[in-house]
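Visitor: the amino acid sequence is not available; the structure is as follows:
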């Protein structure tokens, strides 16, 4: 019987250099997609998937993230006194329950694998989820759920370790971590291999690792070795490759769309997609887009 996935790790220590100067004083995770920070979208996804413990691996100058997931007494008091109860409810509904948000520090930027390892004592000896905070997902429809929910569904079926994947054009696969496909079950499949940014034309498939994982605690012993990979950093993909020698991995073809908000184009596209999905904004925003397109 599989253990329930209760905890999720959010590695939020990155510098966000691709968005300078905007990220000089504002963490990249707090840039907004429509009306809420990128990180809030990701936390919402985790909560919808049944996550109960939210573990944020932060770095220097990220205190605003901790403040965001805390009570803002003066603001909330003012909203109530002015009768802005709708806005007040939005704020309170977004707050994690007391004691469910935990913050730990990655003192040195040693890579994604190292950031995940920094959460080891909080995760303990149980399987857990990892959500990359740059990657914002949108479900194909209300029935399918967002990406992590689909990963947990696969975990409950197969156990072991789960990686979310998404198709890209074959000529783009060299830019990403890519998986090899074994026995295929439709939406899910066995993973027989992984490679990080393969040379052009050598990718084993066009299914890329898209930023959602369910991993067993055995990954921590591997990451603890501190073996450096691409960019001289401790890479999570390398740790998963090592773990796959002894543990099963399955992939999930995410039924939906992932937006890479770590890039300017992905961030702008996410804003457009979420605006068009908002019933209050969709009509006026589409009209403004048509005006802009007419001038191109």
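Guide: That came through fine. Every value quoted in this text rests on a predicted model; they were computed, and no experiment measured them.
Visitor: CA only for contacts and neighbour counts going forward, please
Guide: Fine.
Visitor: and whichever strand or helix holds residue 270, what's buried?
Guide: Using DSSP states H and E, residue 270 sits in helix 264-276. For helix 264-276, a neighbour-count test (16 or more other C-alpha atoms under 10 Å) marks 266-267, 269-276 as buried.
Visitor: and if you look at stretch 46-53?
Guide: Buried-residue list, stretch 46-53, by 16+ other C-alpha under 10 Å: 46-47, 49, 51-53.
Visitor: does residue 210 touch residue 166 like I think?
Guide: Yes - the pair residue 210 / residue 166 is scored as a contact, 6.2 Å apart, by C-alpha atoms under 8 Å.
Visitor: between these two, who's got more neighbours?
Guide: Set side by side, residue 210 and residue 166 show more neighbours around residue 210, with 25 against 19, by other C-alpha atoms under 10 Å.
Visitor: from residue 164, how far off is the more buried one?
Guide: 6 Å (C-alpha to C-alpha, to the nearest Å).
Visitor: so residue 259, which of the three states?
Guide: Here residue 259 is recorded as strand under DSSP: H, G, I helix; E, B strand; the rest coil.
Visitor: structure two is appended below for comparative analysis:
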């Protein structure tokens, strides 16, 4: 069985929830503290053993490529000024093996993943959505947990978390068969953004996948579904009828940076966990709340 060494990060969305900021800046480049959102995703991939990353972009996303490229003048300036800590941070993003391809039309996540077919070939691969940052401070990164499940159970893996009833219609939802394999459960059905009364459970797909390459032949046959788009969830539903697919409730905290409130919550929580600023930030918040 092939090892999971490739990951795909879809980053072609327009970012309309963050307008007007995203008129000129890709939403994936909006910073959480001093680091662009997408960098957290890329670092998780590298820490999970991924060797090659494909970022699927669209028109106007050149800033993503620039961020992960060499910046010779900047690096030279930092070196001459002996700002070695900043130089290390800058160089950390330029030594990663990243590839890029553009999604020509916004036809859905499934359509975007199809652009990765040649990159992936006949290997299993990870998919990491750029709005979802997952932090597991006491253990393995989320994607690494899922790769371990894939290699043990020989099944595609979908990362899930339980959500409140009022949030069910925002997500792809998983129905389990009841058969348990290690920490994962066999998937019987997946439904994209169902109304609460039609949802098979409250287990929501949370932006992390390890998928068999067979999904590409199914994506090519998938018709537009929810929102008139080609949905990855629909193709995975078909995949579950042909081979083993499991749902895994991963360890760690998932942060939703895909809307304004989630982005603000993520920023605040990351600041509170950041050693160099956490104490001063806590005092600021306490004073603000007590004023």
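Guide: Yep, it's here. Since the model is a prediction, treat every value here as computed from it, not as a measurement.
Visitor: and the buried residues of helix 264-276 of the first structure, which two are the farthest apart?
Guide: Maximum pairwise distance in the buried residues of helix 264-276 of the first structure, criterion C-alpha to C-alpha, is 15.2 Å, between 266 and 276.
Visitor: hang on, the earlier thing: shared neighbours, residue 210 and residue 166 of the first structure?
Guide: Common neighbours of residue 210 of the first structure and residue 166, counting by C-alpha atoms under 8 Å, 6 or more residues apart in numbering, are residue 258.
Visitor: the stretch 1-150 of the first structure: helices as residue ranges?
Guide: 38-48, 63-68, 73-81, 85-94, 112-117, 120-123, 147-158 (DSSP state H, counting those that start in this stretch).
Visitor: quickly compare the ones you listed and say which is most buried.
Guide: helix 112-117 (a mean of 24; mean count of other C-alpha atoms under 10 Å).
Visitor: so it matches what in the second structure?
Guide: Taking TM-score structural alignment as the measure, the second structure aligns residues 109-114 with helix 112-117 of the first structure.
Visitor: mean shift between the matching stretch and the first structure?
Guide: For stretch 109-114 of the second structure, the mean deviation from the first structure after alignment is 0.4 Å (mean C-alpha distance after the TM-score superposition for the first structure).
Visitor: returning to what we had before: distance to residue 287 of the first structure added to the helices of the stretch 1-150 of the first structure, as CSV?
Guide: Shown next, in CSV, are the helices of the stretch 1-150 of the first structure (distance: least, C-alpha to C-alpha, whole Å):
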stretch, distance to residue 287 of the first structure
helix 38-48, 25
helix 63-68, 33
helix 73-81, 32
helix 85-94, 27
helix 112-117, 41
helix 120-123, 47
helix 147-158, 30
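Visitor: run through the strands of the second structure in chain order.
Guide: Counting by DSSP state E, one finds strands in the second structure at the ranges 6-10, 31-32, 35-36, 52-57, 98-102, 125-128, 132-135, 156-162, 172-181, 184-192, 203-211, 245-249, 253-256.
Visitor: what packs against the second one?
Guide: Counting contacts by 3 or more C-alpha pairs under 8 Å, 6 or more residues apart in numbering; DSSP states H and E, strand 31-32 of the second structure is packed against helix 260-272.
Visitor: so where is the helix it packs on in the first structure?
Guide: The aligned range for helix 260-272 of the second structure is 264-276, by TM-score structural alignment.
Visitor: check stretch 188-198 of the second structure too.
Guide: Going by TM-score structural alignment: stretch 188-198 of the second structure matches residues 192-202.
Visitor: and that stretch, which residues are buried?
Guide: Within stretch 192-202 of the first structure, judged by 16+ other C-alpha under 10 Å, the buried ones are 192-198.
Visitor: between the residues you listed, which is nearest residue 132 of the first structure?
Guide: Of these, the one sitting nearest to residue 132 of the first structure (C-alpha to C-alpha) turns out to be residue 196, at 16.1 Å.
Visitor: against residue 260 of the first structure, how distant is the closest one?
Guide: According to C-alpha to C-alpha, residue 196 of the first structure stands 17 Å off from residue 260 of the first structure.
Visitor: how about residue 293 of the first structure?
Guide: 23 Å.
Visitor: which one of these two is surrounded by more residues?
Guide: Neighbours of residue 293 of the first structure and residue 260, each counted by other C-alpha under 10 Å, are more numerous for residue 260; the result is 21 against 9.
Visitor: just to revisit the earlier point, now distance to residue 138 of the first structure too, for the buried residues of stretch 46-53 of the first structure, in CSV please.
Guide: Listed next are the buried residues of stretch 46-53 of the first structure as CSV, based on distance: C-alpha to C-alpha, whole Å:
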residue, distance to residue 138 of the first structure
46, 13
47, 14
49, 13
51, 18
52, 21
53, 22
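Visitor: could you dump the strands of the second structure into a markdown table with distance to residue 149 of the second structure added?
Guide: Output for the strands of the second structure, formatted as a markdown table (distance: least, C-alpha to C-alpha, whole Å):
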| stretch | distance to residue 149 of the second structure |
| --- | --- |
| strand 6-10 | 16 |
| strand 31-32 | 30 |
| strand 35-36 | 29 |
| strand 52-57 | 20 |
| strand 98-102 | 25 |
| strand 125-128 | 12 |
| strand 132-135 | 17 |
| strand 156-162 | 7 |
| strand 172-181 | 9 |
| strand 184-192 | 8 |
| strand 203-211 | 9 |
| strand 245-249 | 8 |
| strand 253-256 | 19 |
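Visitor: quick one: closest of the ones you listed to residue 67 of the second structure.
Guide: strand 35-36 (8.9 Å).
Visitor: list the contacts of the closest one.
Guide: By C-alpha under 8 Å, 6+ apart, strand 35-36 of the second structure touches 28-30.
Visitor: before we move on, the earlier item: out of the strands of the second structure, which is closest to residue 223 of the second structure?
Guide: strand 184-192 (13.3 Å).
Visitor: tell me roughly how far the closest one lies from the first structure on average.
Guide: Using mean C-alpha distance after the TM-score superposition for the first structure, the mean distance for strand 184-192 of the second structure is 1.3 Å.
Visitor: from the chain's centroid, how far away is that strand?
Guide: 19 Å (C-alpha atoms, centre = their mean, to the nearest Å).
Visitor: helices or strands up against it?
Guide: Taking 3+ C-alpha pairs under 8 Å, 6+ apart as contact, the helices and strands that strand 184-192 of the second structure lies on are strand 172-181, helix 232-240, strand 245-249.
Visitor: what span of the first structure is the shortest one aligned with?
Guide: Looking back up the chat, that one is strand 245-249 of the second structure. Under TM-score structural alignment, the match for strand 245-249 of the second structure is residues 249-253.
Visitor: adding distance to residue 249 of the first structure, write the buried residues of stretch 192-202 of the first structure out as a markdown table.
Guide: Formatted as a markdown table, those follow (distance: C-alpha to C-alpha, whole Å):
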| residue | distance to residue 249 of the first structure |
| --- | --- |
| 192 | 8 |
| 193 | 9 |
| 194 | 10 |
| 195 | 14 |
| 196 | 16 |
| 197 | 19 |
| 198 | 20 |
